[in-house]
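*Asks:* have a look; sequence and predicted model below, questions after that.
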Amino acid sequence: MRLRNSSKLLRALSTSGRSAAAVRSAGLLHAYATTASTDKPKRLSLTRQPFPRFETESLEVSAIVPMPEKLEEALTKAKVSISPAQLMKLAYEFVNASRAMDYQQMLEEWRQEVLHVFNGSLPEITLTATMLINTSIDKTMGFALCKVGAEEGYANAAYYYAIVLGVRSFNVRMGRALGSSIIKELVSLGHAPSQMTLAESLLRRNSRDNKRKAIELLEKAAVHMPVAAYKLGDAYRKGSSAEGDIDAAVKWYTHAAKAGVVEGYFALGNMYSRGEGTSDGKPDYKAAFDMFEIAAIRGNVESQYNVGHYYLEGKGVEKDAHLAAEYWGMAAAKRFPIALLNLGKLYAEGKEVPRNIRRGRELLNIAVECSGPDGFIKSQAQTLLDRIEKQQQDTRCVIM
């Protein structure tokens, strides 16, 4: 299940060797922080530390900022007022300072230049930092800007700084421990994204006491962040039989959905399709379809696939193969493997919709490309492609 706006912020740092699950979690956290960016800024006291010795062998301006033709667009999307020329100048100064023998003094001068160029705007420094981490080949300058904002006491910058340290140290001594201590201080200040982060960590430890603490943190974070309400739904739904609370899961998924978290509708659809949260404990396919349809219209790919399946089977809605193909087409356009497989099969067989061998083969080939090397979907798609090829060969033989 995906969360919308899942950022590339920390996925780009995954080469550090951190587990894929941890990196995915970190990526989601950027979305959490974004939702809280309009809250009243919180300040923290973070001791200013000298810059570390950055790895400079491959440190080039062309790697630490986007290509010139893309830089202006990236800055516009980041909603910052700094010009491309100003950022390029900071990048050249950063590279030169990092390579200098007296690099710590030079980087301290660079820090002051950053504050001057941004007119002391810590939110803009932070937005620029995350833009660079998202879009640049080398993330070092983005990390350095996070450090500048964090050590000026800006909570969102400190949050990013801590999360990045948890994935890649950039030669900061005891980097992961420092990141953890920053998160804890931010939690004490009521910083919602940090509450979310700590809650996620506690839930991964899988104990009743940790789950209770996590739920308390999520309830606080949910005041500012609808996605925390979604995670609360997960926490209640996925508990053991003794800890699970289906009614609470429905409540929080509904809260998240109404606040704009499309995955809340998807989760509710899944629950209703399994008889969870229904009045009689039996699957309610009509209610499930309604939830999936809302999520599908809002772009959730899993829901687009499910709506197509419900239309094809007539589950909770009148059977309509053409609408099934339409919704599967939405999911297939996003290269969703199971949608590619089933839509390709639908067109290749021509039983429910007009037969279109060319379109069917095209979709099945993409399904093979998108699937894992030994996956079921790849195997099924290849079997169908082989069958189509054999049928066409047989047809050619008959004609001859």
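*Replies:* That came through, no problem.

*Asks:* hey, let's count contacts and neighbours off CA atoms from now on
*Replies:* OK.

*Asks:* residues of stretch 306-324 that come out buried?
*Replies:* Using 16 or more other CA atoms under 10 Å as the test for burial, stretch 306-324 gives 306-312, 315-317, 319-321, 323-324.

*Asks:* actually stretch 116-135, not the one I wrote
*Replies:* 118, 122-135.

*Asks:* next: stretch 339-357.
*Replies:* 339-349, 357.

*Asks:* same deal with stretch 255-268?
*Replies:* For stretch 255-268, using 16+ other CA under 10 Å, the buried residues are 255-257, 261-268.

*Asks:* narrow these to those in strands?
*Replies:* Among these, none falls in strands (DSSP state E).

*Asks:* could you work out the most separated pair of those?
*Replies:* Using CA to CA, the buried residues of stretch 255-268 span at most 13.0 Å, a distance reached by H255 and F266.

*Asks:* stretch 270-284: end-to-end distance?
*Replies:* Start-to-end span of stretch 270-284 (CA to CA, to the nearest Å) is 10 Å.

*Asks:* quick one: buried residues of it?
*Replies:* 270-278, 283-284.

*Asks:* all strands for the stretch 301-400 of the chain, in order.
*Replies:* For the stretch 301-400 of the chain, applying DSSP state E, counting those that start in this stretch gives no strands.

*Asks:* got another one to weigh against that:
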Amino acid sequence: MTATLATVLTASAAMADLQQGLSALEAGDYPVAAELLAVAADEGEADANFYLGRMLELGMGGAADMPTAVELYKLGAAGDSALSQNRLGLLYLQGEFVLQDYERAAELLCGSAEQGDANGQLNCGLLKLQGRGVEADAEGGIDMLKRAADQEHIGAMNVLAQALIAGEVAEKDEAEGLRLIQKTASFGNPVGLFSLGQAYVVGLGLDKNLVEAHKYFNLAAANGHPDALQARQVVEQQLEPAQVLEAQRAARIWRPEAVEPRSLLEAAETASE
């Protein structure tokens, strides 16, 4: 057997073990998942270190062990696992279980972004906009947000929408900002729902409609948006009782579009301040 063929077979076996490990994880069989993921990691599948780390971080199948999780993230990041780079980068950014280090955080998060990871793209984009760990670069930051938004990363779509509407760090484009808000709202995202309610209040790219605003603030409140209750109350004071009932009926029958869920294991925390 040639060295090249052996390498290919080993990589295939590692990928198979990784997929089987993730299937076991999805089924809640944590001991089997950990065993298969450990084999995949030993075979060189860098992402397996990330998933093992997340299991330890979240206490899946046993007690949480964050120090060991960090070491696994470091192993994964050294093997160019974009998932590991993103998680480890956030830890350096926050200074949790590692020394706070903005430059190292930016290196890891933007490395993850360049590999196409949507969470990494969002986080790298935020760092470029904030100038944390890297030179402030509004154009580069917006480009990263757009890359993540193109993958329908809801957080990136919301951040990008606000940037486009404000027109401070990106060229003003209210129509595109509204489109992104409508998209995230259609998924049932509380930020998107709240922002769409605001759009109806002021008539941003839409006819001003307080009944629709009440509906979306109601939906945002039901999904946990912290400012939606007060916003709904303010709008309600401007409506007739029959209009309030109309808005409530509309909220009651509203249904979100199906969206492919992102695993909690993928560490979707953001680099927002």
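*Replies:* Nice, I can see it. Because the structure is predicted, anything quoted here is derived from the model rather than measured.

*Asks:* any idea what the TM-score comes out to?
*Replies:* TM-score for the superposed chains, counting by TM-score structural alignment, normalised by the length of the second structure: 0.67, backed by 231 aligned residues with a CA RMSD of 3.8 Å.

*Asks:* one step back: switch the buried residues of stretch 339-357 of the first structure over to a markdown table; also include distance to R204 of the first structure.
*Replies:* Output for these, formatted as a markdown table (distance: CA to CA, whole Å):
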| residue | distance to R204 of the first structure |
| --- | --- |
| A339 | 31 |
| L340 | 33 |
| L341 | 34 |
| N342 | 35 |
| L343 | 37 |
| G344 | 39 |
| K345 | 39 |
| L346 | 41 |
| Y347 | 43 |
| A348 | 44 |
| E349 | 45 |
| I357 | 47 |
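
*Asks:* which of those lies closest to V301 of the first structure?
*Replies:* Out of these, the member with the shortest distance to V301 of the first structure (by CA to CA) is A339, at 9.3 Å.

*Asks:* which position in the second structure aligns with the closest one?
*Replies:* Alignment note (TM-score structural alignment): A339 of the first structure maps to A228 of the second structure.

*Asks:* contacts for the helix ranked longest in the first structure, please.
*Replies:* Using DSSP state H to define each element, the first structure has its longest helix at helix 376-399. Helix 376-399 of the first structure has contacts (CA atoms under 8 Å, 6 or more residues apart in numbering) with 337-338, 341, 345, 348, 361, 364-365, 367-369, 371-372.

*Asks:* just the buried residues out of the residues you listed, in ChimeraX syntax.
*Replies:* For the buried members of these, the matching ChimeraX selection, counting by 16+ other CA under 10 Å, is:
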select :337,338,341,345,348,361,364,365,367,368,371
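
*Asks:* I'd like the contacts of helix 376-399 of the first structure as CSV, with distance to I182 of the first structure appended.
*Replies:* Below are the contacts of helix 376-399 of the first structure laid out as CSV (distance: CA to CA, whole Å):
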residue, distance to I182 of the first structure
P337, 40
I338, 42
L341, 46
K345, 52
A348, 56
R361, 53
L364, 49
N365, 48
A367, 44
V368, 45
E369, 43
S371, 40
G372, 39
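
*Asks:* of all pairs in the contacts of helix 376-399 of the first structure, which one is the farthest apart?
*Replies:* The largest separation in the contacts of helix 376-399 of the first structure, counting by CA to CA, is between A348 and G372 at 22.4 Å.

*Asks:* so which of the contacts of helix 376-399 of the first structure is the closest to S240 of the first structure?
*Replies:* Nearest to S240 of the first structure out of these is I338 (CA to CA; 29.9 Å).

*Asks:* with adjacent residues omitted, what lies nearest to that closest one?
*Replies:* I377 (6.6 Å; CA to CA, 6 or more residues apart in numbering).

*Asks:* how about K208 of the second structure?
*Replies:* Using CA to CA, 6+ apart, the nearest residue to K208 of the second structure is Y200, at 5.0 Å.

*Asks:* equivalent analysis for S169 of the first structure, please.
*Replies:* G175 is the one closest to S169 of the first structure (CA to CA, 6+ apart), at 5.2 Å.

*Asks:* the aligned residue in the second structure for G244 of the first structure - how many residues pack around it?
*Replies:* Aligned by TM-score structural alignment, G244 of the first structure pairs with A136 of the second structure. Residues lying near A136 of the second structure (other CA atoms under 10 Å) number 15.

*Asks:* quick revisit: the residue nearest to I338 of the first structure and L384 of the first structure, how far apart?
*Replies:* In terms of CA to CA, I377 of the first structure sits 11 Å off from L384 of the first structure.

*Asks:* now A158 of the first structure
*Replies:* Counting by CA to CA, the gap from A158 of the first structure to L384 of the first structure is 52 Å.

*Asks:* cool, S241 of the first structure as well?
*Replies:* For S241 of the first structure, the distance to L384 of the first structure equals 42 Å [CA to CA].

*Asks:* and the two? Which one has more around it.
*Replies:* Applying other CA under 10 Å to S241 of the first structure and L384 shows that L384 carries more neighbours, namely 21 against 8.

*Asks:* secondary structure element holding G142 of the first structure?
*Replies:* helix 140-151 (DSSP states H and E).

*Asks:* so what's N306 of the first structure up against?
*Replies:* Residues near N306 of the first structure by CA under 8 Å, 6+ apart: F292.

*Asks:* to which residue of the second structure is it aligned?
*Replies:* Match for N306 of the first structure (TM-score structural alignment): S195.

*Asks:* the helix or strand containing R179 of the second structure against the first structure, how far on average?
*Replies:* In this structure, R179 of the second structure sits in helix 174-186 according to DSSP H and E. Superposed on the first structure, helix 174-186 of the second structure shows a mean distance of 3.3 Å to its aligned residues (mean CA distance after the TM-score superposition for the first structure).

*Asks:* and that helix, what does it pack against?
*Replies:* Secondary-structure packing of helix 174-186 of the second structure (3 or more CA pairs under 8 Å, 6 or more residues apart in numbering; DSSP states H and E): helix 154-166, helix 190-202.

*Asks:* closest one to C110 of the second structure among these?
*Replies:* Among those, helix 154-166 sits nearest to C110 of the second structure (CA to CA), with 14.7 Å.
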